[in-house]
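> below: sequence and its predicted model.
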Amino acid sequence: MNKDLFTGIDPSTTLSVTVTRGCPLNCAHCGGHYLKHMVHVEELEKYVDRYKSFLISGGMLPNGEIPFGGYINYLKELKEKYGLKYNFHIGFPLQPPYEIEEVADVVSFDFYADRNVLREVYGIEREPEQILNAVLPLKVKKVPHVTIGALCGKISHEEKAIEILSKYFESVVLNVFIPTPLTKYANCQPPEIEDVALVFSKASDLFKNVVLGCMQPKGEYRRMLQERIQKYAGFIVKPTTKSYDYHGCCSFYV
């Protein structure tokens, strides 16, 4: 890769934290797998000597919300005491989660332009407008995420999603579907790299900042993917070159 064409980001200096101990949704692409590797919010203070930035997320309730409310005061106290930074990943709330405004440095959210795709993946009913209506009023930096191939590795709503998002945002994070063991989509394949590149190409025409996010298959696929899309992405998370310009969640920097 030509290092001059992109900025490399190492996300490992941001610790992933969950406000729940499970997820009742059992989504097709995740099945609660990734929650198992997250630190529960009640343990967060144990890590403030090693980390100064945290991704605050958790399992979604059946209505699509993540129950942050009971921990806002606690997170605010730790933020003020240790100078912490928080990226809140908010799920699909129906109403803006205004309670996070006083502690969030940035808000990350997943966007789907097709309600049928979102229903298939998450089992939640949401129109694209409902997702935006719960995010846009928040008085904090907001960074949309789109997972390419979220529907069992198939390209579906992605180009429509970035068209809609480009009306409201200058930056977009594009993730790539990873088949995860013991999930409904465990036997699916990642999307074809050329199809992913087409989405990145379109995004680069519409956004000031295009990011290859931390969700991307490993191994040879990752190397080939990054080589193919590097001319479209200003930021690449986990670059195979191991050359990093920034450390922490990409949403802090775009």
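Right, received. Where do you want to start? Numbers count the residues shown, from 1 in each chain.
> all contacts plus neighbour counts: C-alpha atoms, from now on.
OK.
> helices along the protein, start to end?
72-82, 115-122, 128-133, 158-165, 193-206, 219-229 (DSSP state H).
> tell me how far the second one lies from the chain's centre.
Averaged C-alpha coordinates place helix 115-122 at 17 Å from its chain's average position (CA atoms, centre = their mean, to the nearest Å).
> buried residues in that helix?
By 16 or more other CA atoms under 10 Å, the buried positions in helix 115-122 come out as 116-118, 120-122.
> which one, of the helices of the chain, ends up nearest to Lys46?
helix 72-82 (10.9 Å; CA to CA).
> list the buried residues for that closest one?
Neighbour count says helix 72-82 has 72, 75-76, 78-79 buried, by 16+ other CA under 10 Å.
> can you list those in a markdown table and add distance to Thr240?
A markdown table is the format used below for those (distance: CA to CA, whole Å):
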| residue | distance to Thr240 |
| --- | --- |
| Ile72 | 36 |
| Leu75 | 34 |
| Lys76 | 36 |
| Leu78 | 34 |
| Lys79 | 33 |
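> of the residues you listed, closest to Met215?
Proximity of these to Met215, judged by CA to CA, is greatest for Leu75, which lies at 25.8 Å.
> could I get the contacting residues of the closest one?
The contact partners of Leu75, by CA atoms under 8 Å, 6 or more residues apart in numbering, come to Val103.
> same deal with Arg119?
Arg119 neighbours (CA under 8 Å, 6+ apart): 125-126.
> still on that earlier bit, closest to Leu136 out of the buried residues of helix 72-82?
Ile72 (20.3 Å).
> report the longest strand in the chain, please.
Counting residues, the longest strand found in the chain (DSSP state E) is strand 141-148.
> now do that strand: distance to the chain's middle.
Distance, centroid of strand 141-148 to centroid of chain: 6 Å (CA atoms, centre = their mean).
> here comes the other one, which I'd like you to weigh against the first:
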Amino acid sequence: MDSAVGTDGLLKLLEYYYKLGFRGFLVSGGFNADGYLPLGSEHLSTLREFKRGKEVFLSVHSGLMPRELLDRAMEVFDLVDFEVPPSDRYVKEGRGLRRTCGDYLSLLSYVVNEYGEDRVAPHVVIGSSLSTAEEDLNIVEEVGRVTSRLVVLLVAMGSTPPEVSRVVAPFEVARRYFKEVALGCMRPRSLGKVFEELVLEGYVDRVVNPSRRLMGELPAELYGSCCSLPVASLGTFRLGLGQGRGLG
């Protein structure tokens, strides 16, 4: 991920990658003390200027943006990649915020109701030492009651990976609630075989950086994009068909 200083730097960076052929851009950065990306009107104007006349896809890590700012951001961005924490303890100790999971669910519900499911992709962290197995399952269910398009599951990284059961169970629950389940980019490599089995058993529809084994076993469409994009927007980023041997 590249950084940009000021609006001029942001525009130059976007134009640079656009000329190289890139058509999708994720805007992220450090959140403020209130837990959101502090985009100013000058940033949104720059992004709007860059987007004008181009077929590009812009997404954002918003955090807990105030609704007024989020509404203005939604005029520019095509998608919000929205983290939903697994527990209040995770919010307090992991994010340093005096907020609750309910605050995140409330904002997620607002985006879905005002802009539709295709405009937001919830990312749920599982297996954290700051949440329990029960809390992991509960938050997946809670998110599934708000939106059913897609969920991105992220597995907590640490010196000791979570137990296999803590990883598998949330995917089983997600399969019941969501049309598509994505295995996100944050996951411990030591559990690679567990993730492969989840995919092969049908609990996962999208995988970031699939293993060689999966590429060999499963014929699948390959895309050069974030795993959270709605189906209607994926065509621009299609790379081709991975030639797997199949499972029969």
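Nice, I can see it. No experiment lies behind these values; they were computed from the predicted model shown.
> list the TM-score for the superposed pair.
TM-score for the superposed chains, counting by TM-score structural alignment, normalised by the length of structure 2: 0.76, backed by 211 aligned residues with a CA RMSD of 2.4 Å.
> looking at the helices of structure 1, which is closest to Phe92 of structure 1?
Among the helices of structure 1, helix 128-133 comes nearest to Phe92 of structure 1, with 6.4 Å by CA to CA.
> chain center to the closest one: distance?
The answer for helix 128-133 of structure 1 is 17 Å, by CA atoms, centre = their mean.
> which other residues reach it?
Under CA under 8 Å, 6+ apart, the answer for helix 128-133 of structure 1 is 92-96, 111-115.
> rerun at 7 Å
With CA atoms under 7 Å, 6 or more residues apart in numbering as the test, helix 128-133 of structure 1 has contacts from 92, 94, 111-115.
> would you map the strands across the stretch 1-150 of structure 1?
7-10, 14-18, 39-40, 53-57, 85-89, 106-110, 141-148 (DSSP state E, counting those that start in this stretch).
> closest to Phe207 of structure 1 out of those strands?
strand 141-148 (11.5 Å).
> Ala161 of structure 1 contacts Ala113, doesn't it?
Yes: Ala161 of structure 1 is within contact range of Ala113, at 4.7 Å (criterion: CA atoms under 7 Å).
> out of the contacts of helix 128-133 of structure 1, which end up buried?
92, 94, 111-114.
> dump the residues you listed into CSV; add distance to Val19 of structure 1 as well.
Shown next, in CSV, are those (distance: CA to CA, whole Å):
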residue, distance to Val19 of structure 1
Phe92, 15
Leu94, 19
Phe111, 21
Tyr112, 24
Ala113, 27
Asp114, 28
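> which one among the residues you listed gets closest to Lys242 of structure 1?
For those, the nearest to Lys242 of structure 1 is Phe111 (29.0 Å; CA to CA).
> quick one: contacts for the equivalent of the closest one over in structure 2?
With TM-score structural alignment defining the correspondence, Phe111 of structure 1 maps onto Val84 in structure 2. Shown in contact with Val84 of structure 2 (CA under 7 Å, 6+ apart): 104, 122-124.
> who wins for most neighbours among these?
Pro122 (26 neighbours; other CA atoms under 10 Å).
> now do the alignment partner in structure 1 of that residue against His89 of structure 1, distance only.
Counting by TM-score structural alignment, Pro122 of structure 2 corresponds to Pro144 in structure 1. Distance, Pro144 of structure 1 to His89 of structure 1, using CA to CA, to the nearest Å: 10 Å.
> shared neighbours of the two, anything?
108-109.
> follow-up on the earlier one: of all the contacts of helix 128-133 of structure 1, which comes closest to Phe252 of structure 1?
For those, the nearest to Phe252 of structure 1 is Phe111 (18.3 Å; CA to CA).
> what sits against the residue positioned nearest the centre of structure 1?
With distances taken as CA atoms, centre = their mean, His145 lies nearest the centre of structure 1, 5.2 Å away. By CA under 7 Å, 6+ apart, His145 of structure 1 lies in contact with 108-111, 172-174.
> same check, this time on Leu206 of structure 1
By CA under 7 Å, 6+ apart, the contact set of Leu206 of structure 1 is Ser166.
> surely Leu55 of structure 1 touches Val17?
Yes: between Leu55 of structure 1 and Val17 there is a contact under CA under 7 Å: 5.8 Å.
> let's have the helices of structure 1 in a markdown table, adding distance to Val48 of structure 1.
Formatted as a markdown table, the helices of structure 1 follow (distance: least, CA to CA, whole Å):
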| stretch | distance to Val48 of structure 1 |
| --- | --- |
| helix 72-82 | 7 |
| helix 115-122 | 33 |
| helix 128-133 | 32 |
| helix 158-165 | 34 |
| helix 193-206 | 36 |
| helix 219-229 | 31 |
